[in-house]
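J.: Pasted the sequence and its predicted model underneath.
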Amino acid sequence: MPRYVPRITDGELAAHMEVMGAVLIEGPKACGKTATASQYAHSIIRFDDDQAARSLVALDPAALFAGDPPILFDEWQLEPTIWNRARRQVDDRGEPGLFILTGSATPRDNADTHSGAGRFAVVRMRPMSLVESGHSTGDVSLTALLNGERQTGDGTALEFRELLRRIVVGGWPQLIGKDEAFARTWLRSYLKQVVEVDIPGMGHRRSPGNLKRLLAALARGVGQAVKLSELAKDVGGEAGAVANETLYGYMTALDRLMLTDNSEAWRPHMRSRARLRTAPVRYFVDPSIGVAALDVGTADLLADPRAAGFHFEALAVRDLRIYAQVLGGVVDSWRDSNGNEIDAIVRLRGGQWGAFEIKLNPRDVDVAAASLLRFASIIDGSKHGEPAVLGVITGTGYAGRREDGVHVIPISTLGP
């Protein structure tokens, strides 16, 4: 059995198990949900490959709850009635840490599925960050940055070509230690399953050509607020734009599979009169999905620095989301009608927030820093407080705080 690689989610899961009756871990297929949940479970029921267990849901559901807790119900969405049964068990037993449910797709809304409020905690899991896969030192802590602390670190250990390879390979646990050729083959198979099995299995008409074009269009527009009307044209190809209903169905399916992970628009009070944009900035849950959809590798990214920059942004946003989640934070975007934009706004529940520009090339740090300072000057601090950190996340170099107060953060130094 492969050695378990500790995940940042471990701490979240353990904390929730101490106080909640059940925990739902959700995330895309193959991101490591089952492996993580199995570290805590005493009994495991796998609905994806155990037909006997699926039969018991109808014939003898009580038998499914007879094992020693915590009981793991893996891929619970295949038998959605298990949600209500687990909820009732939590109510009846009145103890924490009874059940873990994992799922790689959210079921359709169902009026018969009752709220898990007060019984279930929900943990979102993504593919591994660079800290988890061993490609970042974690010397620059996002927590410390948001506490206003100066952070330093050496980000020169991850060579530039290897950094691009991390984009191509992604953070999938099965690909740790694998070479690029293996990873690209694995990812092609992953997307083939999504296109030919997973999305049609959700009730959408089998249209592999349309779905492949949608994935490619999203990949070309990664890190951008691409309009749905533009996506509809790309998906339809020579036949013309697909119907809105068709496109919404595909986009909803990708969201239910948790393969997309968009940044919503942050709309703070501004001193500027510029109108704020409200469209989300589009990302996949892992940068490797985008490059796999385009069938490009490290050599292609080296030959196209502009495209490499967008996919690097997707890598950095993925890691920011993972590190911010531990703090109860979210990652948004900010854009106004004058063309000004900030790549990532990290907001915590307590009100602290920070702004980050993401630039693959360290030569772009000065321009990015000026953009951050200009942005901070037009935020109404009386409404939102001043930013705890302004930072430029870049590809390589040394981490530290500049004289203007902006942090420089090589991605291979960033951690929770």
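T.: All right, it came through fine. Keep in mind the model is a prediction, meaning the values are calculated, not measured.
J.: alpha carbons only for contacts and neighbour counts from here, please
T.: OK.
J.: what's the helix or strand hosting residue 252 in contact with?
T.: Counting by DSSP states H and E, the element that carries residue 252 is helix 244-256. Residues from elsewhere that reach helix 244-256 (C-alpha atoms under 8 Å, 6 or more residues apart in numbering): 105-107, 199, 202, 204, 211, 228, 232, 260-261.
J.: Same question for stretch 369-382.
T.: 268-272, 342, 355-357, 386-387, 390-392, 406.
J.: quick one: buried residues of it?
T.: Of the residues in stretch 369-382, 369, 371-373, 375-376, 379 count as buried by neighbour count, 16 or more other C-alpha atoms under 10 Å.
J.: what about versus this one:
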Amino acid sequence: MHPQGAVFDEVQNAPDLLGYLQVEVDERPEAGRFLLTGSQHFGLSDAVAQSLAGRAGVLHLLPLSLDEVRRFPSPPADLLTTLFTGGYPRIHDRGIPAERWLSDYVTTYVQRDVRQVLNVGDLESFSTFVRLCAGRSGQELNLSALGADAGIAHNTARAWLSVLETSFLCFRLPAWHANLNKQLVKAPKLHFLDSGLLCHLLGIREPGQLAHHPLRGAIFESWVVSEVYKVQVHAGREPRVFHFRESRGLEVDLLLEEAGGAMLTEIKSGATVASDFFEPLRRLSELLRRRGLAAPELRLVYGGDEAQRRTDVEIVPWGEVAERKW
């Protein structure tokens, strides 16, 4: 910490402070003097951009990644507990039961943050909307259908989803639609950034309930995608992550766009590997090659514990996701 600096927490509650800091920084432009933090992203980035443009760097602190969770003294040891507890720091550094902390978090988020930002009159409808979004994590986003199910207008659904995104509860994984053919689906997928919060919103109250839950595959997919997303964001990179689907049925869960090529990843929550898991990867790889693109790297992430190799496909167990380069 700078010897003559200061830390300002919850700075979104004191927007006038930024103007004073601008004057101070202009007079003494020493890097690292002030650290500004806020639990709300709403409006904070705009305020910083207006008052401190060119004078401040912005870091988005997402829920902890698997690699970060494992740095605590007693990290979860198995997949189901990892998914259930998620990556919010207080659960791990204070040993607070995940269900209790997440229940308090959701209540605080809805009653304080959302009321301040959206002026939502019907908090019950918003709570229903959030849970409906959780039920669609890992699925293609259809805002009209989502709004209809929640009993709200399309524009309201769009505005409410934007709030969930700016508060880092979820994000849209865009469809990759290079000029391959006219059959590509362009709708994004919705993914929650924290599997623990996702489990809570889905009514999962202990890890064992995940074993046979109908949405276990979607929860695992969102967890893997969010891990890759966090790797790129925490490295200061603009995420280049997508999903791929064409109307004739070919679908790949995760596509990373890289300089000169791509990485294709299928995600399966089962503890064993079946031969048909590789078919979408190989079909899309062949399609890319026929279009003159470089042969992509192929990966399968699964819910088992053993790293394997199948000629052209690297098989990554869930526990080694954090160790791979993405």
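T.: Perfect, thanks for sending it. Everything numeric here is computed off the predicted structure, so don't read it as measured data.
J.: re earlier: just the buried residues of the contacts of helix 244-256 of the first structure.
T.: Buried among the contacts of helix 244-256 of the first structure (16+ other C-alpha under 10 Å): 105-107, 199, 202, 211, 232, 260-261.
J.: From those residues, pick the one nearest residue 351 of the first structure.
T.: residue 261 (22.6 Å; C-alpha to C-alpha).
J.: List the contacts of the aligned residue in the second structure for the closest one.
T.: Taking TM-score structural alignment, residue 261 of the first structure has residue 171 as its aligned residue in the second structure. Applying C-alpha under 8 Å, 6+ apart, we find residue 171 of the second structure in contact with 165, 190-193.
J.: Redo those residues as CSV? Include neighbour count and distance to residue 308 of the second structure.
T.: Output for these, formatted as CSV (neighbours: other C-alpha atoms under 10 Å; distance: C-alpha to C-alpha, whole Å):
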residue, neighbour count, distance to residue 308 of the second structure
165, 17, 36
190, 22, 29
191, 29, 27
192, 26, 28
193, 28, 27
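J.: Among those residues, which ones are in strands?
T.: 190-192 (DSSP state E).
J.: In PyMOL, select just the buried ones from the contacts of stretch 369-382 of the first structure.
T.: To isolate the buried members of the contacts of stretch 369-382 of the first structure in PyMOL, using 16+ other C-alpha under 10 Å:
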select buried, resi 270+342+355+356+357+386+387+390+391+392+406
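J.: hmm, back to that, what's the farthest-apart pair in the contacts of helix 244-256 of the first structure?
T.: 107 and 232 (25.0 Å).
J.: In the first structure, which helix is the longest?
T.: Counting by DSSP state H, the longest helix found in the first structure is helix 305-326.
J.: Show me which positions of it end up buried.
T.: For helix 305-326 of the first structure, by 16+ other C-alpha under 10 Å, it's 307-326.
J.: And the helices in the stretch 101-250 of the first structure, which stretches?
T.: 130-133, 142-146, 160-169, 180-193, 208-220, 228-236, 244-256 (DSSP state H, counting those that start in this stretch).
J.: The ones you listed: which one's closest to residue 350 of the first structure?
T.: helix 142-146 (11.0 Å).
J.: which bit of the second structure covers that closest one?
T.: Using TM-score structural alignment, helix 142-146 of the first structure lines up with nothing in the second structure.
J.: Over to stretch 218-235 of the first structure?
T.: With TM-score structural alignment as the criterion, stretch 218-235 of the first structure aligns to 133-150.
J.: now the end-to-end length of that stretch.
T.: One end of stretch 133-150 of the second structure to the other measures 10 Å (C-alpha to C-alpha, to the nearest Å).
J.: Off-centre distance for it?
T.: 16 Å (C-alpha atoms, centre = their mean, to the nearest Å).
J.: Residues contacting it, please?
T.: So stretch 133-150 of the second structure is contacted by 125, 128-129, 132, 153-154, 156-158, 187-192, 198, 201-202, 218-219, 221-222 (C-alpha under 8 Å, 6+ apart).
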